[in-house]
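below is the sequence, then the predicted model.
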Amino acid sequence: MNKIKLVAFDLDGTIADTLPLCIKAFRMAVQPYISQTLSNDDIIKTFGLNEEGMIRKVIKNEYWKQALQDFYPIYMKLHRFMCPQPFQGIRELIIQLRQNNLIVALVTGKGAKSCEITLQQLGMNSYFDRVITGNAERNTKHEALNELLNVYHLSPSEIVYIGDTISDIMQCKIVNVVCLSAAWNVDNSVKEDLERYNPGKVFHSIGGLSEYIFEHLQ
């Protein structure tokens, strides 16, 4: 692996514990417009798309637009008490990366508006050199990583992506980028899956991840 020049982060579950918040806000926004009750799993299956795409998966009629409009104020209100801060140590890691002249990007499946609400709430608006948000039709993280390679004229071995899901590993493989799996907020069965799909690249603490990255800057 070449010396790392760019570190791209996922947002939900990697930078902050926003997943319970995403699930609750989504359920509150869509439930008035559908007859069935959504389980957490039903909602999690829509992840990877932005909010428009997620909502359109469960509301098949025109009401999806109203549900989407309802989503943002609910999300903003819940954010203040459900997830006021990022994970401990993540700010410090990003600041250190930037002090070492690394490019730091954010690549998320979230929509632009919810991403902006989250960065504002966490006080992290100015932490990233580039923010690329999600798509309503499909998971576009590999395209976002490709965009970073082109914009900064880097080879795949000069960038790493930090994310907490199997799909993050798969998206990275498409563009030959190393995925560093963030396992500091996942349950044991997910940890086992990450270890199976990404052996030797699963990190159980932000400190462990930090050590790995700085070793690869030498």
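Happy to help now that I have it.

rest of the way, CA atoms for contacts and neighbours
Fine.

who's in contact with the longest helix along the chain?
In the chain, assigned by DSSP state H, the helix with the most residues is helix 64-82. With contact meaning CA atoms under 8 Å, 6 or more residues apart in numbering, helix 64-82 is reached by 18, 20-22, 25-26, 28-30, 33, 51-52, 55-56, 113-114, 117-118, 121.

quick one, strands of this structure?
Counting by DSSP state E, the chain has strands at residues 6-9, 103-107, 130-132, 159-163, 178-182, 202-203.

reformat those as JSON lines; add mean neighbour count and distance to F214.
Listed next are the strands of the chain as JSON lines, based on neighbours: other CA atoms under 10 Å; distance: least, CA to CA, whole Å:
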{"stretch": "strand 6-9", "mean neighbour count": "23", "distance to F214": "11"}
{"stretch": "strand 103-107", "mean neighbour count": "21", "distance to F214": "14"}
{"stretch": "strand 130-132", "mean neighbour count": "18", "distance to F214": "21"}
{"stretch": "strand 159-163", "mean neighbour count": "24", "distance to F214": "12"}
{"stretch": "strand 178-182", "mean neighbour count": "24", "distance to F214": "13"}
{"stretch": "strand 202-203", "mean neighbour count": "22", "distance to F214": "14"}
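
which of those strands sits closest to C172?
Taking CA to CA, strand 178-182 is the member of the strands of the chain nearest to C172, at 6.0 Å.

what's that closest one packed up against?
In this structure, strand 178-182 makes packing contacts with strand 159-163, helix 166-174, strand 202-203, judged by 3 or more CA pairs under 8 Å, 6 or more residues apart in numbering; DSSP states H and E.

and it, how far from the chain's centre?
Relative to its chain's centre, strand 178-182 lies at 12 Å (CA atoms, centre = their mean, to the nearest Å).

wait, isn't L119 in contact with F128?
No: counting by CA atoms under 8 Å, L119 stays clear of F128, with 10.0 Å between them.

ok, the nearest residue to A105 once chain neighbours are set aside to V177 distance?
Of all residues beyond its chain neighbours, the one nearest A105 is A8 (4.4 Å), with distances taken as CA to CA, 6 or more residues apart in numbering. In this view, A8 and V177 are 11 Å apart by CA to CA, to the nearest Å.

then this one, side by side with the first:
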Amino acid sequence: MRVPPHAGHVVPRRRRRSGPVMARSSRWDALLFDLDGTLADSIELILRSFRHTMQVHRGTVPPDSVWLASLGTPLREQLRAFARSDEELEAMVETYVEYQRSVHDEMVRAYPGVTDMLEAVARAGLRLAVVTGKRREMAARTLRVCGLDRFFSVVITADDAVPGKPDAAPVRAAATALGIARSDRILFTGDSPHDIAAGRAAGVRTAAALWGARERDTLLAAAPDYRVETIPELTALALG
């Protein structure tokens, strides 16, 4: 649904499931996706990692909304707001990452319908990339556990593009890696205002994924080009 006006890491591609080739979208050459809260249902994992880190290092846990407000930006930048020194920042990053590793696989799943959507757009010949604020190791692990790694030869992570979202750099890195010159032929879907801001700064079209954990009004206030309530709606937009 249209809202009224108001250099990257390339991973080996696995063979996709065979199927008929669909007519290619006349609107898009490439689709970019945020990972957490857009493709992967991983928000509770992220919040548990945050709560654990705050309890260990600060002895108190801020409201989840504080962490969600910065979700989508690099982890180090998120934690910098809570650290009292560079040394504490490094320790907090280590605590967060180690805890997340320990519980990751049991807590992460693809949102229902995501695999079918990616199958459809891949058969249509669209180029696909992930643009995430995660470090490469955990992004790859999330994609693998969700069974989505086979769809993406380009994954832009916090290790590849500095600065991260909401800067345009990671979105531009994905476009370059995919070989797409026309930014208006790229659609970037995410569940964070930082995703929308990064896409707008890069000149691509943006879609707000409203099935995630973000507050609807906050996400729409970022002025995405499209809003999609469900994953089937995103499929229709991508193939339109």
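Received it, and whenever you're ready, just let me know what you need. No experiment lies behind these values; they were computed from the predicted model shown.

circling back to that earlier point, could you dump the helices and strands packed on strand 178-182 of structure 1 into a markdown table and include distance to S39 of structure 1?
Below are these laid out as a markdown table (distance: least, CA to CA, whole Å):
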| stretch | distance to S39 of structure 1 |
| --- | --- |
| strand 159-163 | 24 |
| helix 166-174 | 21 |
| strand 202-203 | 28 |
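
so what's the counterpart of N50 of structure 1 in structure 2 up against?
Using TM-score structural alignment as the criterion, N50 of structure 1 maps onto P74 of structure 2. Neighbouring residues of P74 of structure 2 by CA under 8 Å, 6+ apart: G133, K134, R135, A158, G164, K165.

aligned partner of A174 of structure 2 in structure 1?
By TM-score structural alignment, A174 of structure 2 lines up with L148.

near its match, how many other residues are there?
For L148 of structure 1, the count of nearby residues is 22 (other CA atoms under 10 Å).

same deal with R172 of structure 2?
Counted with other CA under 10 Å, R172 of structure 2 comes out at 25.

try L11 of structure 1
Neighbour tally, L11 of structure 1, other CA under 10 Å: 24.

what residues are up against it?
L106, V107, T108, G163.

the residue nearest the centre of structure 2 and L71 of structure 2, how far apart?
Centroid check for structure 2 by CA atoms, centre = their mean gives D34 as the closest residue, at 1.7 Å. Distance of D34 of structure 2 to L71 of structure 2, computed by CA to CA: 11 Å.

residue range for the longest helix of structure 1 in structure 2?
With TM-score structural alignment as the criterion, helix 64-82 of structure 1 aligns to 89-107.

does A105 of structure 1 touch N125 like I think?
No: judged on CA under 8 Å, A105 of structure 1 makes no contact with N125 at a distance of 11.7 Å.

ChimeraX command to pick out the buried ones of the contacts of helix 64-82 of structure 1?
Only the buried entries of these go into this ChimeraX selection, using 16 or more other CA atoms under 10 Å:
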select :18,21,22,25,26,29,30,33,51,52,55,56,114,117,118,121
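
just to revisit the earlier point, aligned counterpart of the residue nearest to the centre of structure 2 in structure 1, please.
Per TM-score structural alignment, D34 of structure 2 is aligned with D10.

relative to T95 of structure 2, how far out is the residue in structure 2 sticking out farthest from the centre?
If you look at how far each residue of structure 2 sits from its centre, by CA atoms, centre = their mean, the farthest one is G59, at 30.0 Å. In this view, G59 of structure 2 and T95 of structure 2 are 14 Å apart by CA to CA.

hang on, isn't the residue nearest to A105 of structure 1 packed against L97?
No: in this structure A8 of structure 1 lies outside contact range of L97 using CA under 8 Å: 11.0 Å.

helices along structure 2, start to end?
Using DSSP H, helices in structure 2 cover 43-58, 64-70, 75-80, 86-107, 114-123, 136-146, 169-178, 193-202, 216-220, 231-239.

identify whichever of the ones you listed lies nearest to S26 of structure 2.
Of those, nearest to S26 of structure 2 by CA to CA is helix 231-239, at 7.9 Å.

which residues in structure 1 does the closest one match up with?
So helix 231-239 of structure 2 sits over residues 206-214 in structure 1, by TM-score structural alignment.

now do the matching stretch: everything it contacts.
So stretch 206-214 of structure 1 is contacted by I4, G89, I90, L93, L180, A182, W184, F203 (CA under 8 Å, 6+ apart).

rewinding a little: next up, the contacts around the residue farthest from the centre of structure 2.
So G59 of structure 2 contacts nothing (CA under 8 Å, 6+ apart).

can you tell me how far it is from T53 of structure 2?
In terms of CA to CA, G59 of structure 2 sits 9 Å off from T53 of structure 2.

and the helices of structure 2 as CSV, adding distance to D184 of structure 2?
What follows is these, written out as CSV (distance: least, CA to CA, whole Å):
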stretch, distance to D184 of structure 2
helix 43-58, 30
helix 64-70, 27
helix 75-80, 29
helix 86-107, 36
helix 114-123, 18
helix 136-146, 26
helix 169-178, 11
helix 193-202, 10
helix 216-220, 20
helix 231-239, 13
